[in-house]
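Trainee: okay, here's the prediction I keep looking at, along with the sequence it came from:
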Amino acid sequence: MEPTADQTPVTGDGFPGSGRRVLVTGAAGGLGRALARAFAANGDRVALHYASRRAEAEETAAALPGGGHTVLGADLTDAARAGSLVEAAAEALGGIDVLVNNAAARTAAHPPVGTPAADWVAAWERHVAVNLLAPAHLSHAAAQRMIAQGGGGRIVNVGSRGAFRGEPDHPAYGATKAGLHALGQSLAVALGPHGIAVASVAPGFIDTDRVAHRLSGAEGEELRSQSPFGRVAVPEDVAAAVLWLASPQAQWSSGTILDVNGASYLRT
């Protein structure tokens, strides 16, 4: 029997162990799909958000273990839709215990030298809207819901190693991921008194369908050589880290930025 909102098993600190209500943004495929699978395999119920790839999101949801999952569409460049998405997820799941801010934009290359002004502005506006403002609005809405429910919650942001090493061809991506990390740390301090832990992961290159073409030839060799393990990440590598950060046991890691890049970039 699936746990209802009143039957959700909880740990000693009042935060659910499994049977949680989880919203994953950008869950149609790639890392988002792996995240949805990881939480569902943990016994959680998942709301899978998509922006435009509805069929893929529904396919992902249909293959998840367990039941009670739902698929929700929203354009996260519209600030008003962020709050609506959280409310829709909470309504479908009976509440919300975990938010994973995974949806992200990474437009065409836009180096500062050689990029026309109009393209430069468009790239920055797109990245700021999806990578920074949307997680901020989603986190605000989810926090209000978690506080009203009582018992705490978890917010996990998917950032990037590019926030630290620099992204010369994609500066808006690197900058907004750095902002996302900073947002997570601010929220960790602000929401801790309410039992809500907030953390981020900073992955390196992840082998997904959308970027698989880059792993052939010389570029693929260079990407794999960045890690001493001689490979790039698979989505499950990152999903496992997110699942742990969302667990009751990870409360004391609130505010952390966890590198998940196979030692391909080391911060000091």
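Mentor: Structure's in. What do you need?
Trainee: please count neighbours and contacts with C-alpha atoms only from this point.
Mentor: OK.
Trainee: spit out the contact partners of the residue lying closest to L35 once chain neighbours are set aside.
Mentor: Nearest residue to L35, sequence neighbours excluded (CA to CA, 6 or more residues apart in numbering): A239, at 4.9 Å. The contact partners of A239, taken as CA atoms under 8 Å, 6 or more residues apart in numbering, are 31, 34-35, 38.
Trainee: what does the host helix or strand of A47 contact?
Mentor: Here A47 sits within strand 45-50, counting by DSSP states H and E. Residues external to strand 45-50 that are found in contact with it (CA under 8 Å, 6+ apart): 19-28, 36, 39-40, 57, 61, 66-74, 89, 92-93.
Trainee: how about the secondary structure of A199?
Mentor: Of the three states, A199 takes strand according to DSSP: H, G, I helix; E, B strand; the rest coil.
Trainee: same question for D237.
Mentor: Here D237 is helix, with the state taken from three-state DSSP.
Trainee: for the closest residue to it other than its chain neighbours, give its distance to R126.
Mentor: In space, D237 comes closest to V260 once its chain neighbours are excluded; the distance is 7.7 Å by CA to CA, 6+ apart. Between V260 and R126 the computed distance is 25 Å (CA to CA, to the nearest Å).
Trainee: let's bring in a second model and compare:
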Amino acid sequence: MSPSSNGSEPDSRAVLVTGGTRGIGAVIAARFAADGARVLVCGRQRPAALPGGIGFHAADVREPDQAAELVAEAVRRFGRLDVVVNNAGGSPVVPADSASPRLVTSIVRLNLLAPFFVAQAANAVMREQPGGGHIVNIGSVAALRPAPGTAAYAAAKAGLEALTRALAVEWAPRVRVNGVIVGLVRTAQNAEHYGDEGALRAVDGTIPLGRMATPDDVADACLLLTSPLASYLNGAQITVDGGGELPAFYLATRGSDAGAGADQPA
């Protein structure tokens, strides 16, 4: 039985996933759809293909009017809106001393303001419908442990954590707002950031659980937070990072044998 289902009944909730056409967002959308939910995703451009049962609406959620229209479209299609996953986000790696004002503004708009705009529109619907609703904001460990080249992104994600807690206080009990703080995730784009498979294995070895997360790990956290199993979680931030990073002194003193990568659980 899925944690989002009641008894043996499939999950028939209406779910909106921003940035759900690729990467982690696409896996989140597919996970809800596989559980029986009716799912709408958005992006600035229509993808070449989407899994069966998942709808698409073109929207730039950085624009308040388009964010509101996206939520309205979900309601038109489904008659209600039960779950919103604010997944759209990201940033190039840019040194803080050379980041242009335009780039910094764009990063903050996408990673902080866009979730705010979507959440506002969603709350207006959810608070008036039977059963209320759930909003999940996808954050990043960059808010806690910024890496070089991520200043604007880290600041925006730190703001998103504060926003999650603030909205949870304001909108309860009708609407629950929680967050998933995502650590290192293995995706098809990893090689662009970390290097070849050997480099990826080395990164795995810096994580207590011995591996980077998969997109499915993030999707499962979203499903959990919006399920009856998490009915008393509000303003919570679930960190999906395998335990964080092993301390530098531990790695330095143990060399290539450090890390748990060689003893990963099945």
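Mentor: Looks like it arrived, so ask away. Every value quoted in this text rests on a predicted model; they were computed, and no experiment measured them.
Trainee: would you give the TM-score for this superposition?
Mentor: Structural agreement between the two chains, given as a TM-score (TM-score structural alignment, normalised by the length of structure 2), stands at 0.84; 240 aligned residues with a CA RMSD of 2.1 Å.
Trainee: hmm, back to that, please pull up the equivalent of the residue nearest to D237 of structure 1 in structure 2.
Mentor: Pairing criterion TM-score structural alignment: the partner of V260 of structure 1 within structure 2 is identified as V240.
Trainee: now for that match: which residues touch it?
Mentor: 180-183, 213, 217-218, 221.
Trainee: just the closest of those to D196 of structure 2, please.
Mentor: Closest approach to D196 of structure 2 among these (CA to CA): A213, at 17.2 Å.
Trainee: now the aligned residue in structure 1 for the closest one: closest residue in space that isn't a chain neighbour?
Mentor: Aligned counterpart of A213 of structure 2 in structure 1: A233 (TM-score structural alignment). Counting by CA to CA, 6+ apart, A233 of structure 1 lies nearest to I206, which is 4.7 Å off, once chain neighbours are set aside.
Trainee: out of the contacts of V240 of structure 2, which are shared with structure 1?
Mentor: Listed in the original numbering, the contacts of V240 of structure 2 still in contact in structure 1 are 180-183, 217-218, 221 (both residues aligned by TM-score structural alignment, their matches' CA atoms under 8 Å).
Trainee: now for T18 of structure 2: which residues touch it?
Mentor: Taking CA under 8 Å, 6+ apart as the definition of contact, the neighbours of T18 of structure 2 are 25, 41-43, 61, 84-88.
Trainee: structure 1: which residue goes with that one?
Mentor: That one, T18 of structure 2, aligns with T25 by TM-score structural alignment.
Trainee: look at the residue nearest to the spatial centre of structure 2 and give its secondary structure.
Mentor: Ranked by distance to the mean C-alpha position of structure 2 (CA atoms, centre = their mean), the top residue is I138 at 2.8 Å. I138 of structure 2 carries the three-state label strand when classified by three-state DSSP.
Trainee: wait, doesn't it sit right on V177?
Mentor: No: under the criterion of CA atoms under 8 Å, I138 of structure 2 makes no contact with V177, lying 11.1 Å away.
Trainee: how many neighbours does S225 of structure 1 have?
Mentor: Other residues near S225 of structure 1 number 14, with proximity taken as other CA atoms under 10 Å.
Trainee: swap that for G217 of structure 1, please
Mentor: Neighbours of G217 of structure 1 under the rule other CA under 10 Å: 9.
Trainee: how far apart are the longest helix along structure 2 and its match in structure 1?
Mentor: Scanning structure 2 for the longest helix, with DSSP state H as the assignment, gives helix 151-171. Overlaying structure 1 shows helix 151-171 of structure 2 at a mean distance of 0.8 Å from the equivalent residues (mean CA distance after the TM-score superposition for structure 1).
Trainee: what helices and strands are in contact with that helix?
Mentor: Secondary-structure packing of helix 151-171 of structure 2 (3 or more CA pairs under 8 Å, 6 or more residues apart in numbering; DSSP states H and E): helix 101-108, helix 114-126, strand 133-140, strand 175-182.
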